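> The following comprises the amino acid sequence and a computationally predicted model.
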Amino acid sequence: MSSQIRENLQKFFVLGVSYRKTALDVRGRFSLTQMDQEALLRDAKEYGVEGLIVLSTCNRTEIYAHTSDMDLVTKLFLSYCKGNEKDFRYNGYTIQGSDCIKHLYQVCSGIDSQIVGDFQIVGQVKNAYQLSENYQMINSFLNRLFSFVFKASKKIKNETELSRGAASVSHAAVQYIKDKVADLESANFLLFGTGEIGKDTCSNLVKHMANRSLTLVNRNVEKAEALAKKFDINYRAMSHLTEEVKKAEVIIVATGAPHPTLMVEHFEGITECKLILDLSVPRNVDTAIDSLENVLVISVDELSEHTSEAMQQRLTCIPQAEEIIDDSIREFYGWLEVTFLSPVIVALKDNLNKIRDKELEYHRAKMSDDELKRVEKITSNLMNKIARACISHLKDHHKTQSSPMETLNMIFQESETK
């Protein structure tokens, strides 16, 4: 790999926090709302950052960038989250170059997910990519890299068992309920929030409840109504939240807000036992609720430890997925080399054709039409063979030479001395 390509790779980095190093409350401080993400992208564009993608999920908040100014991207990130520079130095990470590319592949394949093989991450990354594209923050490097990554993720999903079986945050929530709630078919459930995780949880819950005793509450009542009609269940407006909290034995919170949405005030006068599953990051269940008698609050991190046998089966598929990733990375590096060499290859072909055309023009008057056609065909084949040989030499020599033009000059000098 040439020095120029290595320099280009070093411009690609990710900075962020994830479940691997950071507790739930700390991840919440670095979580970015949709508005924060859009504002960050606008600022990055204004400051001349070449390419940038913002990913914020319950497991991680990461900024992928292709630029020489890592300090600027770090400052922009910290300006939109509640965590400060000291928090980030202690809890965060920065990965650069080839290591960053490998990390991106592992994230998008589900290998680096809190629940291994959770394929929801692919949709989240695609949404992040689309948002950056809307703000014209996808340069050619990011465009081609993420294209390779999405293709590899699809191949891993289709050709391995990494994402087979039920093992996701929403499934872990339902599995926990099944294991802990004795009267599952008669219990009353409340699902607060109908985003992507809320929808998945709703679907999984309905599969295991014969009496459909599930009520949806959402800030946007139209969305709750649409989901309720799909599964033939009940829905209520936000104004009825306290009433529904009182009725439910199991409450699932998936509001995805940057602040608590289920408050201790919603439990005034309630003495019955309640199981609350908070699927949001940062926490959307008021921490004061944790101290209420007869109320058990379970967080995302606790749910991730409660998975089925599918998890163990998935772990055995990681080596196969890693092979697909390694193959795709090699293809991407090949694309980088061809892209870097393409101007030289075009110049080479142009120079060869000019030499051919000049010679043909010089001898044109001395040949008949039939002779000229044969000579044109012969010289065309000859030029193509020379071009292919030179291009092959360029690609091989480029791995050690710092300058493709130096390699091109060397080829022609060698030809002149022979």
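Arrived safely.

> hey, let's count contacts and neighbours off CA atoms from now on
Noted.

> got the residue ranges for the strands in the protein?
In the chain, strands defined by DSSP state E lie at 12-18, 51-56, 60-66, 93-96, 189-192, 214-217, 234-236, 250-253, 274-278, 295-298, listed in chain order.

> So for the chain, which residue is the most central one in space?
Centroid-nearest residue in the chain: Val125, 3.1 Å away (criterion: CA atoms, centre = their mean).

> Against that first model, consider the following:
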Amino acid sequence: MTLVAIGINHKTASVSLREKVAFGPDILADALKSLAAQTRTGEAVIVSTCNRTELYTNQVESEALVQWLSQFHNLDEAELRRSIYLHTGQKAVQHLLRVSSGLDSLVLGEPQILGQIKKAFFDARDTGTIAHTLDRLFQHTFKVAKQIRTETEIGTSAVSVAFAAVNLAKHIFDDLSKSKVMLVGAGETVELVARHLTERGVTDIIVANRTLARAEGMAAEFGATAVTLPQIPEHLHECDIVISSTASPLPILGKGMVENALKQRRQQAMLLVDIAVPRDIESEVGDLENAYLYTVDDLQGIVEKNMASRLEAAEQAELIAQEQSVEFLNWLRGLDSVATIRAYRSQSEQLKVEALQRAVERLERGDEASAVVNELANKLTNKLIHSPTQALSKAARSGDLDSLELLRSALGINDN
């Protein structure tokens, strides 16, 4: 059996091409059925995210997959080929293990990709394009991804400023779910911070932005409260954590504003994380008692240190992925051997039935029993040794001593 994986990702293709090759939820089921029809086993999984589109199939020519992908999306095949990568057999398995473990991600070790691959598998299963081989492959993948997360530190360290900010908050406030957070700004970085916070159980969030409509849009997504920048002083004292990232040329939170908030909080600690350039929070805020101010430079140092740690962990993860891809291929080869043995037994059984039927017919006609038995033995022996004899002769004539020795061993030929 031959596993095949083809795809494009953030390393090989532009955003514009990745958009053209994506499979939205409205076309996914039809695409899976069409793709599965190209294979001999009817198996297909499509992984489609903002950074990659990949097809996983079994028993199909890789060229047919490239042609199918270009035709399905009405793309120029030559353009697609310049960005596509192709893996078969063990390399296909190893690639899937690397992807699911975050080793092939834009951010090394990011955990979201595993959830996306699980969804792709369940979508394919619900559509009916999962059979024994791909089911076993993806179940193996989920097990290995968990093993890599458990045995290495590939995902334990923050490697984005947004993630580092939330991790910092977690170290200062043991239970983030009990903390109230103010996010200043409504851009991509703040949105990512909000996502990390909600994953950690934070439910009480205020989003402050210059434009109220933009703040309301983000607040709606995360169940937060939206306010404008001038309203910050009214709510600042309520917040345990403030994380700010705007494009403002001047600071938004001054020393006096934070000092007043701390008085209202009766000097309960406040964490302020400024990930804006230029700064959103006056540096003098860090001089206030019970105000813990961290800047983007502080976080960047954490990120660089953690990235080095992840790179070291990635080396361990790569070894696990390689070893486990070999293990899966051994299982797959075992399937092939079972099928071969079954076919060989069936063929031999058929020869026996045919020879026995002829012998019974002769006996019923009254032929001498010894002659019938003798013919049965001779004909059955000749039919059973016909193919092995041809293989032995071919190996001997071509001087293929390795094959000759293998055949002798398989047939139990002993020189003694």
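Everything's here; your move. Computed from a predicted model, the values in this text were never measured in an experiment.

> which of the strands of the first structure sits most buried?
Across the strands of the first structure, the average number of neighbours (mean count of other CA atoms under 10 Å) peaks for strand 189-192, which reaches a mean of 26.

> Summarise which helices and strands that one is packed against.
helix 196-207, strand 214-217, strand 250-253 (3 or more CA pairs under 8 Å, 6 or more residues apart in numbering; DSSP states H and E).

> tell me which residues of the longest one are tucked away?
By that I understand helix 196-207 of the first structure. Glu196, Ile197, Gly198, Lys199, Asp200, Thr201, Cys202, Ser203, Asn204, Leu205, Val206 (16 or more other CA atoms under 10 Å).

> Taking those residues together, which two end up most distant?
Using CA to CA, these reach their maximum pairwise distance at Glu196 and Val206, which is 15.7 Å.

> Columns distance to Lys418 of the first structure on top of the strands of the first structure, output as a markdown table?
Compiled in a markdown table, these are given as follows (distance: least, CA to CA, whole Å):
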| stretch | distance to Lys418 of the first structure |
| --- | --- |
| strand 12-18 | 44 |
| strand 51-56 | 47 |
| strand 60-66 | 45 |
| strand 93-96 | 46 |
| strand 189-192 | 80 |
| strand 214-217 | 82 |
| strand 234-236 | 85 |
| strand 250-253 | 78 |
| strand 274-278 | 76 |
| strand 295-298 | 78 |
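
> elements contacting the lengthiest helix in the first structure?
Longest helix in the first structure, counting residues (DSSP state H): helix 318-363. With contacts defined as 3+ CA pairs under 8 Å, 6+ apart, helix 318-363 of the first structure has these neighbours: helix 3-10, helix 97-109, helix 140-159, helix 369-398, helix 404-417.

> how close does the equivalent of Ser14 of the second structure over in the first structure sit to Val17 of the first structure?
Using TM-score structural alignment, the equivalent of Ser14 of the second structure in the first structure is Ala23. Distance, Ala23 of the first structure to Val17 of the first structure, using CA to CA, to the nearest Å: 10 Å.

> Isn't the residue nearest to the centre of the first structure up against Thr61?
No - between Val125 of the first structure and Thr61 there is no contact under CA atoms under 8 Å: 11.2 Å.

> what touches both of the two?
Common contact partners of Val125 of the first structure and Thr61 (CA atoms under 8 Å, 6 or more residues apart in numbering): Leu55.

> Report the contact partners of the spatially closest residue to Ser100 of the second structure that is not a sequence neighbour.
The shortest distance from Ser100 of the second structure to any non-neighbouring residue, by CA to CA, 6 or more residues apart in numbering, is to Leu114 (4.8 Å). Counting by CA under 8 Å, 6+ apart, Leu114 of the second structure makes contact with Val99, Ser100, Ser101, Gly102, Phe142, Ala145.
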